[in-house]
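*Asks:* Predicted coordinates and the sequence they were generated for:
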Amino acid sequence: MTVKVQFLPDKITIEAQPGELILEVAQRAEVFIPTGCLMGYCHACEVELEDGNPVCSCISIIPAGSDFLKIYVYSDPVW
């Protein structure tokens, strides 16, 4: 089963497998997410899921059980 993932605000949609890292899906879709430590400590790669929960995309996966997921990518001028 695949999940359609839409990265906002650019409305870029790509199919992903549950269990894939969000950051890897974004890179495949050519969506830029800043990174830092790649271990979830620095929060440079933080995105927000459609339910409002912020997650670090470098350590968070595409969840199973849904066929569509919206991810809000915002930029932090510090990074």
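*Replies:* Structure's in. What do you need?
*Asks:* From here on, just use CA atoms for contacts and neighbour counts.
*Replies:* Noted.
*Asks:* Any idea how far apart the tips of stretch 69-79 sit?
*Replies:* Terminal residues of stretch 69-79 are spaced 25 Å apart (Cα to Cα, to the nearest Å).
*Asks:* in that stretch, what counts as buried?
*Replies:* Of all the residues in stretch 69-79, those buried under the rule 16 or more other Cα atoms under 10 Å are 69-73.
*Asks:* the helices in the protein, which residues?
*Replies:* Secondary structure of the chain (DSSP state H): helices at 22-28.
*Asks:* ranges for the strands of it?
*Replies:* 3-8, 12-16, 46-49, 54-56, 68-72 (DSSP state E).
*Asks:* any idea how far the last one is from the chain center?
*Replies:* Offset of strand 68-72 from its chain centre (Cα atoms, centre = their mean, to the nearest Å): 8 Å.
*Asks:* Next up, the contacts around Lys42.
*Replies:* No, residue 42 isn't Lys; it's Cys. Gly36 (Cα atoms under 8 Å, 6 or more residues apart in numbering).
*Asks:* try it against this one:
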Amino acid sequence: MKQSKIKIIWPNNITTIVNEGDDWFSAAEVAGIEIPTGCLTGSCGACEIDVNGETVRACISNIQSETDCSLSVAFTTDPFWEN
């Protein structure tokens, strides 16, 4: 089965093309972005990103798109994780 290509627009205004099912951390690294991490099990929420307005925990989800559109990524803000 052929994997779908997905266009991602990152917070640094870099656009990349990835395969559906790729992991968020590898895709972000290609774009020069570092997604914060914490527990890496989905419990703490440190890796939360907003994808087209929906909050996703990058450590426990892969890149998916239900349509052939691009995905716009933004970082969530949580005062607990800020310095």
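*Replies:* That came through, no problem. These numbers come from a predicted model, not from an experiment.
*Asks:* And the TM-score between these chains?
*Replies:* The TM-score (TM-score structural alignment, normalised by the length of the first structure) is 0.80; 77 aligned residues with a Cα RMSD of 1.8 Å.
*Asks:* centroid residue for the second structure?
*Replies:* By Cα atoms, centre = their mean, the second structure has its centre lying nearest to Trp24, at 4.5 Å.
*Asks:* you'd agree that residue is up against Arg57?
*Replies:* No. The criterion here is Cα atoms under 8 Å, and Trp24 of the second structure misses it with Arg57 at 9.2 Å.
*Asks:* picking that back up, okay, the strands of the first structure in CSV with distance to Gly40 of the first structure next?
*Replies:* Shown next, in CSV, are the strands of the first structure (distance: least, Cα to Cα, whole Å):
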stretch, distance to Gly40 of the first structure
strand 3-8, 20
strand 12-16, 21
strand 46-49, 8
strand 54-56, 6
strand 68-72, 17
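*Asks:* among these, which is nearest Cys37 of the first structure?
*Replies:* If you check each of these against Cys37 of the first structure by Cα to Cα, strand 54-56 wins as the nearest, at 10.7 Å.
*Asks:* What does Ile8 of the second structure correspond to in the first structure?
*Replies:* Following TM-score structural alignment, the counterpart assigned to Ile8 of the second structure within the first structure is Val5.
*Asks:* Give me the nearest residue to that match, chain neighbours excluded.
*Replies:* Leu69 (4.8 Å; Cα to Cα, 6 or more residues apart in numbering).
*Asks:* need the contact list for that neighbour.
*Replies:* Residues near Leu69 of the first structure by Cα under 8 Å, 6+ apart: 3-6, 49-50.
*Asks:* now Ala44 of the first structure
*Replies:* When contacts are counted by Cα under 8 Å, 6+ apart, Ala44 of the first structure touches 34-37, 56, 76, 79.
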